[in-house]
Each structure stands twice: as structure tokens, then as C-alpha cells.
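K.L.:
need coordinates for the below:
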Amino acid sequence: MTHDIAASPHAAPTAPSATLEGDAFTPSPDSALWRRDFLLGAATASYQIEGAVAEDGRLPSIWDTFSATPGKVLAGDTGAVACDHYHRWEGDLDLLEALNFEAYRFSIAWPRVMDASGRPNAKGIGFYRRLLERLKEKGIQTFATLYHWDLPQHLQDRGGWLNRDTAYRFADYADLMSREFSGLVDAWMTLNEPWCSAYLGYGNGHHAPGLAQARYATQAMHHLLLGHGLAVAALRANDPHSAKGIVANVGRGTPDSDSPADRTAARRFEVQHNAWILDPLFKGEYPAELFELWPGTEPLVLDGDMQTIAAPLDFLGINYYFRTHVKSDGAHGFVEVPLAGVERTQMGWEVYPDGLRDLLVGFRRTYENLPPVYITENGMASDDRVRDGQVDDAQRISFLKRHLAAVDAAIKAGVDVRGYFVWSLLDNFEWAFGYERRFGVVHVDYGTQMRTPKRSAELIARFIAERGARV
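P.N.:
Next comes the predicted model:
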């Protein structure tokens, strides 16, 4: 999932296009969503669903440490059990198949597959091998994320992403995984949301490891992106037929007024949220304006680093959830502007589909070498309850339809979007918010581990089946 910072409510959204109407997912006849080469999938992450944190040689991660620290996670929740996916994975893949999803994006837990000396852990590797082989048997495409925030604690003890050596250890990990699973992975993603890892983990302390200095955030980001570039080289060497990419969470910033100061504030919001990651990847440089926003925080960059970071990619994963309305802080930055009377999710995030369309179109304009795009996460949290054996998540249904319509609008505007993954398959451990916020299209009773597909899941399954029947 994306960042846990509370977003202000913002101005009411405008639907990007009426391609999906009524209760069912039924796009207009000319919608790109009918194309059989447009992939529809679901996404999860290891620490959020697996549990079994001390089984079969798995080592502690920074999220085990962080969530066990009093006051860091709502209600003192941890991922120790989560959805018990480590033991229930076969049933979860059966559920994925029953819902007709064409692709599954999951993450590998780094602490589960290597020991502290970098040697492979056969039991952990075996778990992911069985998972991948079963997905292949079911004809479901495999999208594997190498790093979804669960850094081994022993590496954090040596500085974590502030230590340049962690980038090289990440490359070792990518090398091992791509040798072990060559031919089983359709698409590799090196990092999930480096903005969250760097800023929330090292800039404001809201996420593990809980450090809070802007200078830490920019150096951590550089080492994350360096690790990404080194990992891409290993993935290409060991698994040449798979696609290689990275996943960035992006934010839409809009100004509170048409004043030059507020327009600058909105632009700098997007520099901090988007260009900080995308400029190094696609321009080979950090945006200078970032260091006007955070003076004196330039990271240590060695010769050749930026070329490594800017290695060509086969695709870019985009995670989108909300926009942020801002005004100038009177200096170099921005402040959020809370606006009343808007639709929000359980997270307090505004429902703003136009932001996804606008960002996709803007990235195509800004980056001449932008590769094909997958929406690797999009979804919303709601306080879902099972009533009479059913979950009627009407707001989520509306949310998903409007955001799929925004994707369709971006495709019609010329953006090469190849697929869409709903976040998430299952309700799960939502980082600093524990188990209170439910993002799944499948409800999980954490006491019994019973899975109940929500109305949104049923409608998605129906649409995918209908699309398949058209061919």
C-alpha cells in the first residue's frame, strides 16, 4: 500500500469519462478495458498478508521491530499472523482464480529467503517456488516485487538504506531470486514505492525504521534507487525473458488559488512526490527544485551512480490513491488545505479519479522515454462488515469504476497503459494503521481467517468473464 500520512479532504472530483455506468462493470463499447491484452489483476504484499514471521528460517524485518514498538502501530497490531497466507496460500490462489483475475502482483519477503550471511534459505525459497508454479498452472500472470518495505533487521542494524552497502546487498538478493525463479516470473518489480521507504521511513518517522531527518530521506532514496539500478542488471542477466520495472506511488497536487505562489507550491508538491523518483529514472538526474524545497539535503552521489539508476526499463508501475490541495507556506514549500464537503475514504483520502488521468498524461508529456505503464495499485479503504454472509462495498465499486474510467481516458489521450491491479486482493495489515482499515475486495475475519468476497470482487469477476466471452 501507499503512504499512511493523513491527507486533507479536497475539492470534489469530476468524473473523467462516463465509460462505466450502473452497478456492473460495463465499459462503453470503445473502451480500452475490453481489450484482451489489457491485464486485470490483484495485488498484495508479503508483510501485510503472510504472517509466520518466525517460521522456516525467516529472519526479523524492520517492520517486525517497528510494529512491536509501543505507539508505532494503531492498537499495537503487528504482522505476526496477518492473513496467515503463508499457511493458506493454496486457498488464496484458488480464490484469485475463482474471481477470474488474470495476474497477481505479490512481494517476496527478503528476510524469508536469505540468511544474515547472504546464503539462500531453501525453505523460504521453496514457499515462493510453489506459489509461482501454482500460479503458472492456473494461467495467472506473475508480477513479483522484490522489496515491499520489509528490510532485514540485520541490515538496518548496519545503517539500512543510509548505508550504501545495502544497495549492493539488494543486488545480491535480486541476483539470487532471479536465478532461483527464472522462467517463473512474467514481470519483476525491484522496489515498491521508494518515496514511502525514504520519506516515511527516514524523513518523518511514520514508517519503519522510524527516523526523521530530511537529509536522511534524500540519502536513503539515493541508495534505494542505486539498489534498483544494480538489481535491474542482475535481473536482465539471469531472467532475460521477463519484464523489468519499478513501482512509484504518485500524488496529484492542485493549487488553492491561481496565484503564482500557490501554483509554485502545487508544482513543488509534485516535485517532491513524483519527480524525486521519476527524474533520476528517466532523466538521470535529481530535480534541482527538490533542494530548493529542502536546502542542504543533496545526497552523496558517486561517479556512475546516475547512469546505473537510469538503466532502461520495460515498464513503470504507478500506484495512485488521492490528490492533495495545497497553498504556499510563504517560503519555499507548501501546506495542505483542508476543504469540506468532499467524498473521502476511511483513510481520509479524497476520491479524485481525475488526478490519475492527469498524472499519466503529464508523465507522457514530461518523459520522452517513458516505458509502458501498469497501474500496480489503486483502491480504497472502508469499514466493511459481513452481513448475512455478504459485504456490500458500494463506495469501493463506485471508486473502482471511476478510476478505471480515468485509466481509459488516459489511454485515449495516448498513454500506453497495459493493465490495472486493484489494491488489494485481501483485507490485510495496513502498516501504521494495523487492521482497522480494510482495502481488500475480499473480506478477512482476522479471528477465524474466513475469506468472504465482497460485492466489488463479484462484479470484477463478472466483467472479466464477460470480456473473455467476447473474444
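K.L.:
okay, CA-based contacts and neighbour counts for the rest of this
P.N.:
OK.
K.L.:
check contacts around residue 270.
P.N.:
Counting by Cα atoms under 8 Å, 6 or more residues apart in numbering, residue 270 touches 251, 252, 253.
K.L.:
ah, wrong one, I meant residue 60
P.N.:
By Cα under 8 Å, 6+ apart, the contact set of residue 60 is 53, 54, 111, 152, 153, 154.
K.L.:
and this one, please, so the two structures can be compared:
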Amino acid sequence: MQRRTFLKAAAAAALAPSLPAIQAGGAARALAADGGAEVPTMPDGFLWGCSTSSYQIEGAVAEDGRAPSIWDSFSHSFGRVVNGDTGDVACDHYHRYGEDVELMARAGMRAYRFSVAWPRVLPEGVGAVNAKGLDFYDRLTDALLARNIQPWPCLYHWDLPQALQDKGGWTNRDIAKWFTDYALIVAGRIGDRAKHWSMLNEPSVHAIFGHGYGTHAPGLTGQANYYKAIHHQNLAQGMAIKALRKAGGAGGWQLGTVLSLQPVWPVGGLESNYPASLKWDALWNRACLDPLLKGSYPELLAAEFAPLVKDGDLKLIRQPIDFLGVNYYSRMHQQPDPQGLFGTGYGMAPEGTRRTGMEWPIEPDGLAEILVELKESYGNPPVYVTENGAHFEDRPGPDGRIDDGDRIRFIRDHLMAARQAIDEGVNLKGWMVWTLLDNFEWAEGYRRRFGLVQVDRKTMKRTPKASYDWYARAIRANGLPPV
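P.N.:
Below is the predicted model:
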């Protein structure tokens, strides 16, 4: 959050018992495709889809030459994941991808952002390519195109080969070259059909929780590891984009990356909490956003990054991108915490703010806030919301159906916020809901469910929820039907 918006944000946080409901503004309206009442509509050509990640859904962790990832090691370490859950089977997407692609197609989705498992393609992280691993993504790509769904591969969603972690992983500067070689291998196999490529997923989250707090894989702790992981992810991303741009040929690829961008407000709107909110905003948002789009690290963190930055690094990181993926869940409310890793800590959202089943604040207007800032402060890049969704306690009704109205309201309210941002000139091109299937939710295991489709943990049977049906209606209408 920029200094110029602090007073407005502080006043809202301090004075409003609850945040105002998002309004559709000047959103166009049209009859719903199923003949219902008028609904706010999205622009023509708006791209609808969903996102997943390899370790969270694929399973088959020891099949067809795949080697362990850091999440295999982490989840099999005692006490790291709730209930001792692992991604060994996950949603068995490796064997059931055809069924899952059909679910996407039935809903009318036209884009699927999936991640490629690095240890499935390169078991040692470098060197010999595992042909069977690439074969899986080849089959998946063809299955998607056969159902008129665009494949959107993401090259890294946190499952680093354990063999590379043994060499230092993201704390080792050499990983930029390792990642670039891997990117070229994958794009060389399916890039004749897959045209939209994301380099990384949420590098700041991976650095903060995996390398700072140690609550995610690989379980490292300390500020030094955070800064190394951030800088080397930024560097790898820039190097890979440059290499892929050169390799793309005349047809080219659409190249981008995915960041978690969450506005940070001072708890209670208090000026005494403002420095903590600025610090966390720099750590979470700007440490990846600023080098990519401005060619510099945020001033608050420049001294910490200085020893890591070599001549030419920032120029290499600042590569032109064709799109920016934005993952948004809620604002973050910060206050000083002397015991916190960076001297900051989470605090309460404004009184009256609704919450998800994970106690995350529900603040759809925060999405509009961050999208408008991308327009005003970062040149209005083409943006896709590549993750948005929520966990709620799903309870089947007498007929076994999950009528998850809370999830529908959550998604619809955030789409309304997105529509508002479009009205304000934001270059928003599409929406990929998180997520298709109830899956392995990292350190929370399987007790948290974000999916539009229920997955029976014993049989792997897929059962669409009411939110799946609603999302299909939204796609048909290219708009936002009522809950």
C-alpha cells in the first residue's frame, strides 16, 4: 500500500464496523445464458478457467521415474503436516487427468493453469531427462486441447527436486541456470501446443514460509534464507524468460509469472502500526513485484538485498512480460511484533469482517485495491487472476450434495470486485478459480477444502459441488449470476 493511500485506508479500518459491499459500478449487464435475470457481465473475450498444482493433486510420487521433491521430504517428516498427511496419492490426477479435464470442459472452462513437477521431468534436477515424466504432460496437453481448453503450464509451484535442495536449493545462486535449463526442456516438449507460460507461483510465499518461518518445505528458517530465496527466484525467473523469449521463434509464447499480491493495512488504522504494514508489504508484495516491473528492490529492503545483487542482476530480472498472474485471498493486517521474524505480526481485520473457514478475512474490495494499484503504479500490465477461492466447512446434505453457498458468495463477491476494477481501467483479462478439486493443502493436509469438486479420500470419486454448477453458469453467462 502506497503512503498516499494510508490515510484513506486507516480511516476505513478505524471507523467502519464492516467494509462496504462491493458494487458493480458501471458493469455491463445482460441476460444470463440460462434465461435468468440480468447479471453483471465481464468483457467480451474474458478467459475463464481454474488452477491447480502438481504436488497437491498428481500423486504417483514414485511412478515412472519421478524422484522425491522437497514436499515429499517435508510431508514425510514427523509433525510437519496436519494428521501426517502427504501428497503420495493426493487426488490421483496422474491417473485420472482425463476425468478432471472432462470436469473442466463440462463447466465450460477455457484455460487450465497446472504446474509441472520438476522432479518428474528431471529426477536429479539437472542432467538426464525422464521421458516418461514429459510424456504425462504431453498427454495432458493433448487432452486439454481436444476439449478446447488452453494449457497454461506453470514451471514451478514449490516442489523442488530434493536432489537440488541437497545442493542448497533456492539459497544457491546456481539454481537460476538449473531452472532455465529445466524451463527450456519442458517448453521444448509441449511448447508447440502450450502457448501461455508462467515461470513461478508465489515466490514470496515460498520464500517466507519455506525459507523464513520454516512452516513449508524445505523447512528452512531465518532472514538470510528468505532474502536468498527471493533474489534467486527473481533471477531464475528473469533468466528463464529471456531464454524462452529467444527460443520461442516467430510464433512466440506468452510469458509471465504469478505473484501473491495482498494489500497490507495497519491494524486498526493506527499510525503506530503503519511502519509494520510497510515492512510486510515490502517483504510480501514489493520484493518480487518491484524488481520485475521497476528494476529495483523496495527501498526498505535494499540494504538486505545489496550483498546478493551482482552487476546486471536487476537488468536481467526486469524482463518484459506478456501477462502477470495475481493470486488474491485477503488483505493482511500488520502490527509490530518484536518476536516476529521481521519484527511484524498479523493482527485483526476491522471489526465485523466476515471470515473463511480458515479464519482468513473476507475482503473482496482488497482485490480491486491491488488491481487498481497495478494500473496506477506499475504500468497497467495485462493481468489474470490466477487464484481466488476459499475453504469452508463443506457438509453434504441428505442427498449427499454439498451446497456450498458460502464459497459461491466468496467467489462472486471477488468477481464483482474484479468487474469494478475493470470499470476503473484495469487491464484484467481472465479468471482462474482456486481450485478444481479438494486437494492436499500444504501443511494443512486434507482438512482444508478449496475445490469446486469434492474428492472422496478413499475412492477418489469426484462429486461436483453447488459452486461447480454456479461457476459453470457464470461462464455460460460471461457474468455473475446470483447465488
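K.L.:
measure the residue located most distally from the centre of structure 1 to residue 323 of structure 1 for me?
P.N.:
What lies farthest from the middle of structure 1 is residue 259; by Cα atoms, centre = their mean that is 33.3 Å. From residue 259 of structure 1 across to residue 323 of structure 1, the span is 19 Å (Cα to Cα, to the nearest Å).
K.L.:
equivalent analysis for residue 365 of structure 1, please.
P.N.:
Applying Cα to Cα, the value for residue 365 of structure 1 to residue 323 of structure 1 is 20 Å.
K.L.:
the two - which one has more neighbours?
P.N.:
Ranked by neighbour count (other Cα atoms under 10 Å), residue 365 of structure 1 and residue 323 place residue 323 first, with 25 against 13.
K.L.:
aligned to that one, what sits in structure 2?
P.N.:
When structure 2 is aligned by TM-score structural alignment, residue 323 of structure 1 is paired with residue 331.
K.L.:
same thing with residue 79 of structure 1?
P.N.:
Matched to structure 2 by TM-score structural alignment, residue 79 of structure 1 sits across from residue 87.
K.L.:
one more: residue 176 of structure 1?
P.N.:
By TM-score structural alignment, residue 176 of structure 1 lines up with residue 185.
K.L.:
what of residue 416 of structure 1?
P.N.:
For residue 416 of structure 1, the aligned residue in structure 2 is residue 427 (criterion: TM-score structural alignment).
K.L.:
wait, that match sits on residue 379?
P.N.:
No - the criterion here is Cα atoms under 8 Å, and residue 427 of structure 2 misses it with residue 379 at 9.9 Å.
K.L.:
who has more neighbours, those two?
P.N.:
residue 427 (20 against 12).
K.L.:
for residue 403 of structure 2, grab the count of nearby residues.
P.N.:
Using other Cα under 10 Å, residue 403 of structure 2 has 16 neighbouring residues.
K.L.:
does it touch residue 467 like I think?
P.N.:
Yes - using Cα under 8 Å, residue 403 of structure 2 is in contact with residue 467, at 7.5 Å.
K.L.:
quickly list what's touching both of these two.
P.N.:
Common neighbours of residue 403 of structure 2 and residue 467 are not found (criterion: Cα under 8 Å, 6+ apart).
K.L.:
rewinding a little: can you put the contacts of residue 270 of structure 1 in JSON lines and add distance to residue 137 of structure 1 and neighbour count?
P.N.:
Below are the contacts of residue 270 of structure 1 laid out as JSON lines (distance: Cα to Cα, whole Å; neighbours: other Cα atoms under 10 Å):
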{"residue": "251", "distance to residue 137 of structure 1": "37", "neighbour count": "21"}
{"residue": "252", "distance to residue 137 of structure 1": "39", "neighbour count": "23"}
{"residue": "253", "distance to residue 137 of structure 1": "43", "neighbour count": "24"}
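K.L.:
return the residues in contact with whichever residue in structure 2 pairs up with residue 286 of structure 1.
P.N.:
By TM-score structural alignment, residue 286 of structure 1 lines up with residue 297 in structure 2. Residues near residue 297 of structure 2 by Cα under 8 Å, 6+ apart: 286, 287, 288, 290, 291, 305.
K.L.:
just give me the neighbour total for residue 325 of structure 1.
P.N.:
26.
K.L.:
what's the helix or strand for it?
P.N.:
Assigned by DSSP states H and E, residue 325 of structure 1 falls within strand 323-328.
K.L.:
quick check: closest non-adjacent residue to the corresponding residue of structure 1 for residue 391 of structure 2.
P.N.:
The alignment partner of residue 391 of structure 2 in structure 1, by TM-score structural alignment, is residue 381. The shortest distance from residue 381 of structure 1 to any non-neighbouring residue, by Cα to Cα, 6 or more residues apart in numbering, is to residue 439 (4.3 Å).
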